[in-house]
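> take a look and give me a structure for this.
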Amino acid sequence: MPVHLGVSLPTFVSGGATIGDIPALARHVERAGLDAVWVGDHLGAPTPFLESVVALSAAAAVTERVRLGFGVMLLALRQQAWAAKQLSSLQYLSRDRIILGIGAGGHPDEWPAGGIEFGDRGRRTEVMLRALPDLFAGRPTALHTAPGEPVITLAPAVSAPPIWIGGMSDRALRRVLEHGTGWLASLLTPGSSPNTPPA
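I've put the predicted structure just below:
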């Protein structure tokens, strides 16, 4: 089995570090022969972050081969139709290079700013995971997280990206089995096991 290597781009401020030159770093990763660039996704807590779709769009614009990874996107913190439109547009413009990591999120402080109840993040994540295949395929899809459950059709249709589920809870692991093509474990060592609150 081949080993694929990726790099997390410096899209956040932490420990005195500054946000890096995302396009230049993405070009460097591609020239070095590595396989992917990755970004995190937070609205503001616990540390300032660049918006993940915009950051990966900047990377996509200056590369041709390297994969574009969300590690992970907080899909439930976003309005369903706009999130799907952004992702399908990036998938189209990048020529199918997205790896879509999705997690329910674990920092309660950022959810009120998005107008979403922290306790509702797991349900919203699952609703959106069920809708994504039809949205990417350009099929009419009911938006079960919107009032009145309107139906939307996104165009152009795109290939569904691989979905890697992030999280350590039992519910996250069930999402891997039901919706995922991969699992993004966080800070897991060979001798440890998932042990976090459900989301």
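> drop to CA atoms for contacts and neighbour counts, all remaining ones
OK.
> name the nearest residue to residue 103, ignoring sequence neighbours.
residue 166 (4.7 Å; CA to CA, 6 or more residues apart in numbering).
> what about the one you found, neighbour count?
25 (other CA atoms under 10 Å).
> got a list of what it touches?
Residue 166 is in contact with 71, 72, 101, 102, 103, 104, 172, 183, 184, 185, 186, counting by CA atoms under 8 Å, 6 or more residues apart in numbering.
> helices - which of these land there?
Among the contacts of residue 166, the members falling in helices (DSSP state H) are residue 172.
> make TSV from the contacts of residue 166 and add distance to residue 54 and neighbour count to it.
Below are these laid out as TSV (distance: CA to CA, whole Å; neighbours: other CA atoms under 10 Å):
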residue	distance to residue 54	neighbour count
71	14	23
72	14	24
101	16	26
102	16	27
103	18	26
104	20	26
172	26	25
183	24	19
184	22	18
185	24	16
186	23	11
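> farthest-separated two in the contacts of residue 166?
Comparing every pair within the contacts of residue 166 by CA to CA identifies 71 and 172 as the most remote, at 14.4 Å.
> and this one, please, so the two structures can be compared:
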Amino acid sequence: MKIGITTFVTDEGISGPKLGVALEARGFESLFLPEHSHIPASRKSPAPGGGELPREYYRALDPFVTLGAIAAVTERLILGTGVTLLIQRDVIHTAKEVATLDRISRGRFIFGVGAGWNREEMADHGTDPRTRGALLDEQLDAIRAIWTEDVAEYHGRFIDFDPMYAWPKPMQTPHPPIFIGGAEAAAERAIRHGLGWLPAAVADPAAIPAQLARLDGYDVPVTVAFAAVDSALIDGYAEAGVERLVFSVPTLPELETLRALDEITKVADRYLGPTLAP
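Purely as a prediction, here's the structure:
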């Protein structure tokens, strides 16, 4: 099983390039960055974990620009979004951003996408929260057409474009791995589209079989995020055949971030890759 990290890279914590170098040096396989274009001041949508929305949500750097900078200073670290709010984005521009980043990183990109939770944020982009799932389904089909066809076209309810040329194509073929972030609905979408699933970790290792039971009979790669740093949980997901486990690191200054990474390595060291000499 591979071990990754997810965190909000902001203007107040460790820089993306320094984080990437630190992860690679410690043997971590991957880094996943979340996305929020903005946080509406109304704050009607409740925070995912309840309570006040953490400060880093308001200050997140653009994940594609940040991952591009990290790609330039790393060699093997897998770079992912966790997750891109595709329903708030233009699908043609996003197809080019992903393909460009996959080229810049020499095929090291993973495309995590999700339907989002902040309804006011969606509305500011002209997205109807009631139909965001159907929109995401069309976007997933359309963006793969852009990546894999020399002359791509798509005609749906929400996405509609005539034959067009769009380069570059991604380095990975047929395209970078795609993981759908979320719970039960995301698992169903991953199955329908033949993509990966990216759920949040359970708290109790005994609950892992029930969480993954929906995928029985389907060949769906799984990356589990927001895992607690607990050896029993790590081993439980490894035994269940999960491809990747991703730990959440709070947004902190550089030295504090490095200490947090070192604490994770103490528990997950047997699953980490080779470390680099300081």
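> one step back: alignment lookup: the residue nearest to residue 103 of structure 1 to structure 2.
The pairwise alignment with structure 2 assigns residue 166 of structure 1 to residue 181, based on TM-score structural alignment.
> ditto for residue 98 of structure 1
Using TM-score structural alignment, residue 98 of structure 1 lines up with residue 109 in structure 2.
> likewise for residue 71 of structure 1?
Per TM-score structural alignment, residue 71 of structure 1 is aligned with residue 82.
> in JSON lines, list the contacts of residue 166 of structure 1 along with distance to residue 4 of structure 1.
Formatted as JSON lines, the contacts of residue 166 of structure 1 follow (distance: CA to CA, whole Å):
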{"residue": "71", "distance to residue 4 of structure 1": "15"}
{"residue": "72", "distance to residue 4 of structure 1": "18"}
{"residue": "101", "distance to residue 4 of structure 1": "16"}
{"residue": "102", "distance to residue 4 of structure 1": "20"}
{"residue": "103", "distance to residue 4 of structure 1": "22"}
{"residue": "104", "distance to residue 4 of structure 1": "25"}
{"residue": "172", "distance to residue 4 of structure 1": "24"}
{"residue": "183", "distance to residue 4 of structure 1": "15"}
{"residue": "184", "distance to residue 4 of structure 1": "14"}
{"residue": "185", "distance to residue 4 of structure 1": "16"}
{"residue": "186", "distance to residue 4 of structure 1": "18"}
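> which outside residues touch the longest strand along structure 1?
In structure 1, with assignment by DSSP state E, the single longest strand is strand 67-73. With contact meaning CA under 8 Å, 6+ apart, strand 67-73 of structure 1 is reached by 35-42, 52, 56, 59-60, 97-103, 165-166, 184.
> repeat that for stretch 130-147 of structure 1.
Counting by CA under 8 Å, 6+ apart, 80-81, 84, 88, 124, 127-128, 149-160, 179 sit against stretch 130-147 of structure 1.
> in PyMOL, select just the buried ones from these.
A single PyMOL command selects the buried members of the contacts of stretch 130-147 of structure 1 (16 or more other CA atoms under 10 Å):
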select buried, resi 80+81+84+88+124+127+128+153+154+157+158+159+160+179
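> so of the contacts of stretch 130-147 of structure 1, which ones are in helices?
Among the contacts of stretch 130-147 of structure 1, the members falling in helices (DSSP H) are 80, 81, 84, 88, 124, 127, 128, 179.
> now check structure 2 for the residue matching the second one.
Spelled out, it's residue 81 of structure 1. Aligned counterpart of residue 81 of structure 1 in structure 2: residue 92 (TM-score structural alignment).
> got the contact list for that match?
By CA under 8 Å, 6+ apart, the residues touching residue 92 of structure 2 are 143, 146.
> centre-most residue in structure 1?
Among the residues of structure 1, the one closest to the centroid is residue 73, at 2.7 Å (CA atoms, centre = their mean).
> if I look at that residue, how far off is residue 42 of structure 1?
Relative to residue 42 of structure 1, residue 73 of structure 1 is positioned 8 Å away (CA to CA, to the nearest Å).
> for the stretch 51-200 of structure 2, which segments count as strands?
78-84, 109-113, 152-155, 160-164, 178-181, 196-198 (DSSP state E, counting those that start in this stretch).
> dump these to a markdown table, plus distance to residue 121 of structure 2.
Compiled in a markdown table, those are given as follows (distance: least, CA to CA, whole Å):
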| stretch | distance to residue 121 of structure 2 |
| --- | --- |
| strand 78-84 | 13 |
| strand 109-113 | 16 |
| strand 152-155 | 26 |
| strand 160-164 | 23 |
| strand 178-181 | 18 |
| strand 196-198 | 22 |
